[in-house]
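Colleague: Provide a 3D model corresponding to the input given below.
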Amino acid sequence: MNRFLILFLLLITTSMSCNTLDDMSNPDTSEIKGFQLLNDLKGHWVGSNITAFGHFDFFTFDFRPISAAHLHSIYEGGTNQNIITSIFIADFEGKQQIMARNGGWLGNQYRATYFVLDIAEETETSRYYRLVDAVGREKRAYIEFRFENGILKFDAYKDNSGSLDEPVHHMGFEGTNLNPSYAQAATELFDFPQKVSEVSLENKFTDLIDPDSALFLEENKDPFPKNQHGHLSDLKINLVKDNAIQSDKLLLYISTESIVEENGQVNYQHLTSKVIRTIEVQSNEAFYITTYLHPDSYFITCFSDKDNNFYPSPGDVCNVSKVIEIDPETFQEMDIEVDLLLQ
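Modeller: Okay, here's the model as predicted:
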């Protein structure tokens, strides 16, 4: 669904930090300000999103470790339409720091912007983190993460004018961690999080296209591109469409549990709690390649959304949800037949 595509270019006001609960029991964590964010953000967050381009009742972030010091999540709207948010430890400005990478493809345009954590406020009942543009700082763009009473508030602000005036609100997600277990296997695999640097970004923000932002518009100039991200995989999904929907767009959902059963029944509980990606496939596309996929077992469900309600319902043509096991660092392929008319 392209409806969320442009919102992101993630793109937070005073610098201060407090001791975390973990800092008190493990003094080493105080060496990297905001280290606790790597623990707090893990999991499958489900909620709603208010953006500069509209309000979306259902949205998810699936943050899982891909190394000992790197959390990764992606939104996919369609082919060459994705927005990545990843949080990691990097060497920057002479020390280890929490940083973020936000970007991806918007049509034919590549984007990647880098942020550095400048505020970490942590108490027994709440936590607040801010990351700012690694060059232009809070006058250019910033991201805020707030955790309180089991709720995550994830806000992004960006300078729309380029004049380094006050950034405006660009996105506001609010949700709960419905499935923290999604991150458990990778947490154990990498003994996550560890105080190790994922990448060095020392002296990487020079000769920039915009002198006021750590922004890259060419993938070959990105200091931390996709080919340097381990553990993640790609999946090519070949679509065999019924003749009745040859000219229809399709919605493709990736979930951790089945949505459409063999008898044609739709599991609405899984639909609202187990979906990690919602993708729009154009009518002329015979396949879709989903990228940056965390290793796991997934169900693939594709349907013609005849009534535009964003879920499989009577009158839609779909497939029975098909399972596939995704291994680390692979390119895999599968076929699905979209030929079941829901009654």
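
Colleague: please count neighbours and contacts with C-alpha atoms only from this point.
Modeller: Noted.

Colleague: C-terminal to the helix or strand hosting Y75, what's the next element?
Modeller: Applying DSSP states H and E as the criterion places Y75 in strand 70-78. Downstream of strand 70-78, the next assigned helix or strand under DSSP H and E is strand 81-92.

Colleague: mind giving me the packing neighbours of that following strand?
Modeller: Applying 3 or more Cα pairs under 8 Å, 6 or more residues apart in numbering; DSSP states H and E, we find strand 81-92 packed against strand 70-78, strand 95-106, strand 199-200.

Colleague: among these, which is nearest N243?
Modeller: strand 70-78 (22.4 Å; Cα to Cα).

Colleague: could you list the buried residues of that closest one?
Modeller: Buried residues in strand 70-78, counted by 16 or more other Cα atoms under 10 Å: H70, L71, H72, S73, I74, Y75, E76, G77, G78.

Colleague: now distance to S247 too, for these, in CSV please.
Modeller: What follows is the buried residues of strand 70-78, written out as CSV (distance: Cα to Cα, whole Å):
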residue, distance to S247
H70, 41
L71, 38
H72, 35
S73, 32
I74, 28
Y75, 25
E76, 22
G77, 19
G78, 17
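
Colleague: closest one of the residues you listed to E280?
Modeller: G78 (5.1 Å).

Colleague: what about the closest residue to G103 other than its chain neighbours, how many residues close to it?
Modeller: Once flanking residues are discounted, G103 sits nearest to A112: 4.1 Å by Cα to Cα, 6 or more residues apart in numbering. Per other Cα atoms under 10 Å, the neighbour tally for A112 reads 25.

Colleague: which residues touch A112?
Modeller: R101, N102, G103, G104, L215, F216, L217, D222 (Cα atoms under 8 Å, 6 or more residues apart in numbering).

Colleague: most neighbours of all those, which one?
Modeller: Counting by other Cα under 10 Å, top hit in these: G104 with 26 neighbours.

Colleague: who's in contact with that residue?
Modeller: Q81, N82, I83, I84, Y110, R111, A112.

Colleague: mind redoing it with 10 Å?
Modeller: When contacts are counted by Cα atoms under 10 Å, 6 or more residues apart in numbering, G104 touches 8-9, 74-76, 80-85, 110-113, 217, 219, 225-226.

Colleague: Proceed likewise with the subsequent sequence, for comparison:
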Amino acid sequence: MNLNKIIISSASLLFIIIAACKSVETSSIDPDISIDDISYNGTIKQIINSNCIVCHSGKRPSGNLYLTNYENVVNAVKTRDLVKRINNEADPMPTTGLIEKEERLAIQRWAENGFQLEITDAEKALNTIDTTSTAFVAPDLQAINIDVEGFDFLEKMQGHWVGKIHLLGRDIPWFAFDFRAINSSQVHGLFEGGSMGNLFNTFFVAKYKGVKTIMLRNGGILGGIYRTSYFVLTEVDNNEYVFVDAYGGKQIMWVKISFTKDTMKMLTYTSKMGLKSPSKHIEFEGKREHQDLAKDAAAKYNFPSKEVVKKFPTGMPLQDWGEAYPIVTSASYMMENENFDYALLGEMAGDPIQISDIKNIASLQLKFKRKDLSADKNIQVYLSRVPLTNKDGSFKSAYGYIEQTVMDEVLLFPEIDYRDQEFTLTYLHQGKCYITFVVDNNEDMVPSSGDYYSVSKELNLSGASVLKVNNITKTIQ
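Modeller: Here you go, the predicted structure:
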């Protein structure tokens, strides 16, 4: 058996952040300014923030490359071949594809001209132009009334979905989502990436501008960058459901979910908050492998019902994105500080729904002593429906790889960086699961021969739990 490799990296993150844009669907380079009249503060910083900062910031930047300030960027150009990297079509940075040609050229010419820091006179002149004519006009969104249609979506979304995903320009042959009810009118799923960040998708009944409908709260945290975005159901066609940005509409970002028997397809498009026309961001297609956990949760919470979780009588409240981003285009709430926790970042961002508002979820704090075989190693954490190890402690493998049927029992699969002594997993489903730790020695991103591992341990998650880890002592044969 040759199990397909799972390729997941910090560049394969499931979210977007605010783009630095003057107006909708425009380049970061103003057409009225010469490419020789640009500075870091006036233009280059905007390009970097729009395209690079997601992966190259925080405690664990991709490739250990920081691009968070002027000194970082200058150093990256001089010592890390940044100009060459952003022009490498075969291995683009960012992984979604090359940034705009004029933006790449701007970085190159800026470097050739001596790395100007302060805003140039030409940039200052442009900043005095009245931009009210380019102000964003939000569409008049018409939410679907679930008393008429669309309510069946909640029940259809339940289950453990296993399949493949196209993510940020990459095809990943194995991926999974575990959607379960967390109350009578809310179904929740999570991708937990571990040290690199996470992404949740929570669908809930809401009253949006007086209409009882379904909304999506999507977001997570990466490298100290907190973001949540809200979507509202606006289209229903048989087994297809479309959710659009709850302020900016489909021109900003949207999600389409469709069902065919036991298959679910999730397609997301984003415009980087209006920087460009929406393009494909994620495409997941999976089969509902298991329903027992979802059915148990549905019975426990009397799901689904039409009980309203949150009311937005006049639409979405808008966050002030600051002077640098005067045009708000999305129902998105963001805050950056790598030293603050989830709860505080959410409060600072003005998120309409805080993590403390969400009931029936759990957290698990992992504390690594690092005195076992995990010393100086990244750790793959597998939360699964069944143990990944046998009663005798051996790993459930065949032909040197984890058994495919066993892999398809995995619910979450975060990776913990070798420098982390502890890490807290949030937004977890309550109840029974198993946890197994693997050190991926050959870096093929799947448990296989030669990898170190721990014997699977049963957990019963509820509220906040703590688990001390120092039992990675075995080797997969």
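
Colleague: TM-score for this pair?
Modeller: Superposed pair, TM-score by TM-score structural alignment, normalised by the length of structure 1: 0.87. Supporting alignment: 323 aligned residues with a Cα RMSD of 2.4 Å.

Colleague: who wins for proximity to L178 of structure 1 among the helices and strands packed on strand 81-92 of structure 1?
Modeller: That would be strand 70-78 among these, by Cα to Cα, at 15.4 Å.

Colleague: mean per-residue distance, that closest one to structure 2?
Modeller: Mean deviation of strand 70-78 of structure 1 relative to structure 2 after superposition (mean Cα distance after the TM-score superposition for structure 1): 0.8 Å.

Colleague: what does that strand correspond to over in structure 2?
Modeller: Under TM-score structural alignment, strand 70-78 of structure 1 corresponds to residues 186-194 of structure 2.

Colleague: what ranges do the strands span in the stretch 101-250 of structure 2?
Modeller: For the stretch 101-250 of structure 2, the strands defined by DSSP state E, counting those that start in this stretch occupy 159-167, 170-183, 186-192, 198-208, 211-222, 225-237, 240-245, 249-260.

Colleague: now render those as CSV, adding distance to S448 of structure 2.
Modeller: Formatted as CSV, those follow (distance: least, Cα to Cα, whole Å):
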stretch, distance to S448 of structure 2
strand 159-167, 20
strand 170-183, 15
strand 186-192, 21
strand 198-208, 25
strand 211-222, 28
strand 225-237, 33
strand 240-245, 38
strand 249-260, 33
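
Colleague: nearest to V83 of structure 2, of those?
Modeller: Nearest of those (Cα to Cα): strand 170-183, 22.3 Å.

Colleague: mind listing the helices for structure 1?
Modeller: Counting by DSSP state H, structure 1 has helices at residues 21-25, 37-40, 184-190, 268-273.

Colleague: for the first one, packing partners?
Modeller: Here helix 21-25 of structure 1 is seen to pack against strand 109-122 when contacts are counted using 3 or more Cα pairs under 10 Å, 6 or more residues apart in numbering; DSSP states H and E.

Colleague: what do you get for the third one?
Modeller: Helix 184-190 of structure 1 is packed against strand 54-67, strand 70-78, with contacts defined by 3+ Cα pairs under 10 Å, 6+ apart.

Colleague: then the second one?
Modeller: Taking 3+ Cα pairs under 10 Å, 6+ apart as the contact definition, the neighbouring helices and strands of helix 37-40 of structure 1 are strand 54-67, strand 70-78, strand 81-92, strand 126-133, strand 137-148.

Colleague: nearest to Q246 of structure 1, of those?
Modeller: For these, the distance to Q246 of structure 1 is smallest for strand 70-78, at 17.9 Å, taking Cα to Cα.

Colleague: and that closest one with strand 43-51, angle?
Modeller: Per axes from the mean of the first three to the mean of the last three Cα atoms, to 10 degrees, the angle that strand 70-78 of structure 1 makes with strand 43-51 is 50 degrees.

Colleague: re the thing from before, out of the helices of structure 1, flag the one nearest S163 of structure 1.
Modeller: Using Cα to Cα, the nearest of the helices of structure 1 to S163 of structure 1 is helix 37-40, at 30.7 Å.

Colleague: structure 2: which residue goes with the residue nearest to G103 of structure 1?
Modeller: So, by TM-score structural alignment, A112 of structure 1 is matched to T228.

Colleague: distance of that match from R85 of structure 2?
Modeller: 30 Å (Cα to Cα, to the nearest Å).

Colleague: try Y434 of structure 2
Modeller: In terms of Cα to Cα, Y434 of structure 2 sits 41 Å off from R85 of structure 2.

Colleague: for those two, work out which one has more neighbours and name it.
Modeller: Y434 (19 against 16).

Colleague: buried stuff in stretch 293-313 of structure 2?
Modeller: In stretch 293-313 of structure 2, counting by 16+ other Cα under 10 Å, buried: 293-295, 297-298, 301, 303-304, 306-309, 311.

Colleague: what do you get for stretch 358-375 of structure 2?
Modeller: Within stretch 358-375 of structure 2, judged by 16+ other Cα under 10 Å, the buried ones are N360, I361, A362, S363, L364, L366, K367, F368, R370, L373, S374, A375.

Colleague: which ones are touching the aligned partner of M264 of structure 2 in structure 1?
Modeller: Alignment note (TM-score structural alignment): M264 of structure 2 maps to L152 of structure 1. Residues near L152 of structure 1 by Cα under 10 Å, 6+ apart: 40-41, 45-47, 127-128, 145-146, 173-177.

Colleague: map V309 of structure 2 across to structure 1 for me.
Modeller: Checking TM-score structural alignment: V309 of structure 2 goes with E198.

Colleague: distance check, its match against H229 of structure 1.
Modeller: 9 Å.

Colleague: please enumerate the shared neighbours of the two.
Modeller: S67, H70.

Colleague: and stretch 35-44 of structure 1, which stretch of structure 2?
Modeller: Counting by TM-score structural alignment, stretch 35-44 of structure 1 pairs with residues 151-160 of structure 2.

Colleague: what residues of the matching stretch count as buried?
Modeller: F151, F153, L154, E155, M157, Q158, G159, H160.
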